[in-house]
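*Asks:* make a model of this:
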Amino acid sequence: MSDTISVRPRTTPREDAALAGRIARSAAALQGQVRDADDVLAWLERREREIHFAVDRIKLDELDGWSFQEDTGNLAHRSGRFFTVEGLRVAVEHEDGAHVPVDAWQQPVICQLEVGILGILAREIDGVLHFLMQAKMEPGNSNLLQLSPTVQATRSNYTQVHQGSAVRYLEYFRDLSGARVLSDVLQSEHGSWFFRKRNRNMIVEVDGPVEEHADFRWLTLGQIARLLHRDNVVNMDARSVLAGLPVGPAPRALFSDAEVLSWLADARSQSPVRADRVPLASVPGWVRDEAEGTVRHEEGRYFRVVGVSVEAGSREVSHWTQPILEPCGQGLAAFLTREIDGVTHVLAGAKAEGGFREAELGPTVQVTLGNYAHLPADRQPPFLDLVRDPDPARVRYSALHDEEGGRFLNAVSRYLLVEADESQAPLAPPPGFRWVSHAQLAALALHSHYVTVQARTLLTCLNAASAGSGWGGAPLTP
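*Replies:* Next up is the predicted model:
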């Protein structure tokens, strides 16, 4: 007789049916372990006073451990890790009628092919789901300390290439055996400035106690939503991770899910991105300005690569130098919105950027305004006139947010949700655009390479500002 015990396999539900309700309760909770959103702002201000932070510009040839390689001109670290600044040659084919301002170009680009972890720890406190947020300094932030994920670390950082201290709470995201995964997806980052950069966006729930630290606070979604209406408080990585939370049920949309996916597949096939890394020294139109200590465009457009020296008492390493990309002007990212048969929709664009493998769903308008000033009217982005100076009565959401502060300096964009009507944004939009329901966008954000990082920020802002169809909270005002 065999000693083997037969075990009947058991199945589990494919989705957590209770999660949407728990998220809605958290979104409705404006008080929690921290009393309210104003207390969060006071805590951030206090930590900035208590810890020494300093960021000073230096020339690229003054960077410690970084140098331009003789054969390529690429800017690299002596360890061979972290990231490099290289050249990129891009060509984007497009179908007739699609709007592409420039169909071929070359530029510097940040190459950081290792996958980092952006993780938020969740826990139920007094029956309400809370999220462990960090007061984290990044050298590129316009105000240095912002609300960040529990863990925000590149692989080079969490494997301690910098020989600094360990990343706090990392173990919860490296070993998931005792946790409940609420969201886990590889997501792209800025395709205009990164070459095929991806991060693992995670939300992980635990039941037991978690060690406390002065740089971390448990917040409800309602409190985070309030803070999303403040300028430059919730950082890009937190906004991206929070886009992975489900929204309320909405079974109807202008187009079926299959039709939206078919449209995007067609856009990808009609507008393939062909990008090749090339030596930085060979990129036309870009110069290494030794007097200024930067790499810049010869006409002063787009962005500069500059150097910074950083001091941060609360980071794993207290002092370092690095190159960082600084855009030439403020950005603008906006969704036009419409209520179609009572369902909130956004006008998404198929964005084919140099650092992407293929096009992804992005905002209706996504620009750094100065970059288009020299182009003729027929090459200006569609719908720009509706969001550049919008009618205040049509603005559903408006706030300034920093982009990724670890690699981009003073990269601030205004994020807008602007209501439109048929005369401004018809149901049959120009090629390259498609109306997508709020719930459809949220569902696509649960999968890799469908929704750009700017569109994920706008999705999180839409969730924070929507009653019923978002996280479930009441409408919020700044």
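
*Asks:* every contact and neighbour count from this point should use C-alpha atoms.
*Replies:* OK.

*Asks:* Leu176: which element?
*Replies:* Here Leu176 sits in a region with no helix or strand, counting by DSSP states H and E.

*Asks:* for the stretch 201-350 of the chain, just list every one of the helices.
*Replies:* Counting by DSSP state H, counting those that start in this stretch, the stretch 201-350 of the chain has helices at residues 221-228, 236-242, 257-270.

*Asks:* mind putting the ones you listed in CSV, mean neighbour count included?
*Replies:* Compiled in CSV, the helices of the stretch 201-350 of the chain are given as follows (neighbours: other Cα atoms under 10 Å):
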stretch, mean neighbour count
helix 221-228, 25
helix 236-242, 25
helix 257-270, 16
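
*Asks:* Tyr372 is nearest to which of those?
*Replies:* With respect to Tyr372, and counting by Cα to Cα, the nearest of these is helix 257-270 at 23.4 Å.

*Asks:* contacts for that closest one, please.
*Replies:* Contacts to helix 257-270, defined as Cα atoms under 8 Å, 6 or more residues apart in numbering, come from residues 93-95, 350, 358-361, 432, 434, 436, 440.

*Asks:* roughly how far out does that helix sit from the chain middle?
*Replies:* Put simply, helix 257-270 sits 23 Å off its chain's centre (Cα atoms, centre = their mean, to the nearest Å).

*Asks:* and for comparison, fold this next one:
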Amino acid sequence: MTTWPRTPRAGAPASYDAPHLRIARSVVADPGTGGAARFHRWLAAQREHADMRVRQVPLEDLAGWRTDPATGNLVHETGRFYSVEGLDAHLPGAPVERWQQPIINQPEVGILGILVKEFDGVLHCLMQAKIEPGNHNGLQLSPTVQATRSNYTRVHRGAEVPYLRHFRDTSRHRVLADVRQSEQGAWFFRKRNRNMVVQATEDIETRPGFIWLTLRQLHELLRLDDLVNMDARSVLACLPFTGPGLPHVLGAPGDDFTAALVRSCDGRADAPEELAGVLHWITEARTRREAAAERVPLRALAAWRREDGRIAHESGRFFRVSGVDVTAVGREVGAWAQPMIEPRGQGVIAFLARRIDGVLHLLVHAATEPGYVDVVELAPTVQCTPDSLAALPAGARPPHLDAVLNADPERIRFDAVHSEEGGRFYHARNRYLIVETDEDHGAAGPDHRWLTVSQLVALVRHSHYVNVQARCLLACLHGLTARPGPVQPSAALS
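*Replies:* Below you'll find the predicted structure:
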């Protein structure tokens, strides 16, 4: 395992063992010679043993699912897991004020948890190589535990979820993060999952299919397409990685951007009243918008058609509901069928970043989606599927999309394509970007605001403030606090 000098540097803060500094040590820990090659050999071995075959089938042929004769909703025969229903959304004053759509209703709260442990003074995360039926490329890194309530209570009568007990009973461990977070409000109706990071204080057996990785290793892997799954990114964003004293651990930054980012994470430039102002701004937006979303029968949706075994919009845009039949090796259940959301086109998710007085700020958007629990959550600067914009009014085009798409390549600080939740979405992929700018784009309107990283992380520690797309980008941004060398995909990933 990686080693770390136990003696603090001269001038280091007294709270050298504070959680954010222990996290920072894992960000800069040297994985040693051949660390990346060892990981890719391990991943290649997992691909040989983990097999999943996914076949798209008509919704009418999904075993264990039925169409409710009264509503047309797609429901599981047990009454558990989730259902696909209709939604009538009303957002007065928006470019599209009213629309209808299918949506996933999954009221139960699942657990997304990463187990961490220190080896030789360095924090490591226990990650799982896992295939989901909607993954674009099969095997991806997931959290230690990624399970719905129906799964971990074994409604499917399958095997027990490994390591679950560490998250259901934390009395012998140290909880670093525990917060209920939303998921995609455009496709889920008020979906929440419990995001947890638990530090083990006892020996942990490493089961087949699991691996211990430092945050530095995970950050390097985040720079590769379709490798670290959405649930892992969401949980990583919930880590308390901001606070004073970071330069003492992260070391001298390699460039001005990194220096500004570290200062943004340090948080000493943030006045307490500034966060109070941010909370006031969010509350004002939630109060001002008269958003409404009502569940309606799936068969009654205007502009949506059930044909050829799928449900699709008459324009051919947005997404469709399709069915898959799955057989798998190494899962709690060996075979099942399910409906999935299948987006039409790749999305763009981006933060514009700007240095203000030497501190990096991110331009956030107070956004509304019909499935949110509380009207507004903070989203990235841009979050859209460009291919769908042709079916919408001109005013629906995100105001900063061109600034992202036309950015000088030298101003792009992060750029990778990541898959979204492969358990419910079929081949859903987004291009994640962090683009530095010198312009004050926030002056464009009241729904955007510049925040420091420490302010955004403070909001992540509470439910329903920062959406899943912004959390995923935060996890990617955290990896830029200590610049690693270039990462090249190995033959095992090709």
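
*Asks:* just to revisit the earlier point, now the helices of the stretch 201-350 of structure 1 as CSV including distance to Asn463 of structure 1?
*Replies:* Shown next, in CSV, are the helices of the stretch 201-350 of structure 1 (distance: least, Cα to Cα, whole Å):
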stretch, distance to Asn463 of structure 1
helix 221-228, 8
helix 236-242, 9
helix 257-270, 20
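
*Asks:* nearest to Gly285 of structure 1, of those helices?
*Replies:* Across the helices of the stretch 201-350 of structure 1, closest to Gly285 of structure 1 is helix 257-270 (Cα to Cα), at 28.6 Å.

*Asks:* so where in structure 2 does the closest one end up aligned?
*Replies:* Aligned by TM-score structural alignment, helix 257-270 of structure 1 corresponds to residues 275-288 of structure 2.

*Asks:* on that earlier part again, for the contacts of helix 257-270 of structure 1, which one is nearest Ala399 of structure 1?
*Replies:* So of the contacts of helix 257-270 of structure 1, ranked by how close each gets to Ala399 of structure 1 (Cα to Cα), first place is Leu361, at 21.1 Å.

*Asks:* now, the contacts of helix 257-270 of structure 1 that are in strands?
*Replies:* 350, 360-361, 434, 436 (DSSP state E).

*Asks:* trace Lys117 of structure 2 over to structure 1, please.
*Replies:* Under TM-score structural alignment, Lys117 of structure 2 pairs with Arg123 in structure 1.

*Asks:* ok, that match touching Ile203?
*Replies:* No. The criterion here is Cα atoms under 8 Å, and Arg123 of structure 1 misses it with Ile203 at 10.4 Å.

*Asks:* what number of residues lie near Glu202 of structure 2?
*Replies:* Residues contacting Glu202 of structure 2 under the criterion other Cα atoms under 10 Å number 9.

*Asks:* ugh, wrong one, Glu212 of structure 1
*Replies:* So Glu212 of structure 1, with other Cα under 10 Å, has 10 neighbours.

*Asks:* got it, and Asp256 of structure 2?
*Replies:* 11.

*Asks:* which helix or strand lies directly C-terminal to the one helix or strand the match of Lys117 of structure 2 maps to?
*Replies:* Taking DSSP H and E as the criterion, Arg123 of structure 1 maps to strand 116-125. Downstream of strand 116-125 of structure 1, the first helix or strand assigned by DSSP H and E is strand 128-137.

*Asks:* contacts made by the next helix or strand after that next one with the rest, please.
*Replies:* Later in the chain than strand 128-137 of structure 1, the nearest helix or strand by DSSP H and E is strand 145-148. With contacts defined as Cα under 8 Å, 6+ apart, strand 145-148 of structure 1 is touched by 44, 48, 133-138, 232-238.

*Asks:* go again with 7 Å.
*Replies:* With Cα atoms under 7 Å, 6 or more residues apart in numbering as the test, strand 145-148 of structure 1 has contacts from 44, 48, 133-138, 233-235, 237-238.

*Asks:* superpose on structure 2 and give me the mean offset of it.
*Replies:* Once fitted to structure 2, strand 145-148 of structure 1 is off its aligned match by 0.5 Å on average (mean Cα distance after the TM-score superposition for structure 1).

*Asks:* report how many residues lie close to Arg299 of structure 2.
*Replies:* For Arg299 of structure 2, the neighbour count with other Cα under 10 Å is 21.

*Asks:* surely it is in contact with Ala70?
*Replies:* No. With contacts counted by Cα atoms under 7 Å, Arg299 of structure 2 stays clear of Ala70, the gap being 8.8 Å.

*Asks:* circling back: kindly reformat the contacts of helix 257-270 of structure 1 as TSV and extend each row with neighbour count and distance to Val287 of structure 1.
*Replies:* Converted to TSV, the contacts of helix 257-270 of structure 1 look like this (neighbours: other Cα atoms under 10 Å; distance: Cα to Cα, whole Å):
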residue	neighbour count	distance to Val287 of structure 1
Glu93	17	27
His94	19	30
Glu95	14	33
Ala350	26	31
Glu358	23	29
Ala359	27	29
Glu360	26	31
Leu361	27	33
Gly432	23	34
Arg434	23	39
Val436	24	42
Gln440	21	44
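
*Asks:* which one of those is nearest to Ser26 of structure 1?
*Replies:* Out of the contacts of helix 257-270 of structure 1, the member with the shortest distance to Ser26 of structure 1 (by Cα to Cα) is Gln440, at 22.0 Å.

*Asks:* and the closest one, what pairs with it in structure 2?
*Replies:* Checking TM-score structural alignment: Gln440 of structure 1 goes with Gln455.

*Asks:* for Phe39 of structure 2, see how far away the residue nearest to Pro484 of structure 2 when sequence neighbours are not counted is.
*Replies:* Sequence neighbours aside, Glu220 is the residue nearest to Pro484 of structure 2 in space, at 7.2 Å (criterion: Cα to Cα, 6 or more residues apart in numbering). Going from Glu220 of structure 2 to Phe39 of structure 2 by Cα to Cα, to the nearest Å gives 11 Å.

*Asks:* same question for Ala260 of structure 2.
*Replies:* 31 Å.

*Asks:* more neighbours, these two?
*Replies:* The neighbour comparison of Ala260 of structure 2 against Phe39 (other Cα under 10 Å) goes to Ala260, with 21 against 18.
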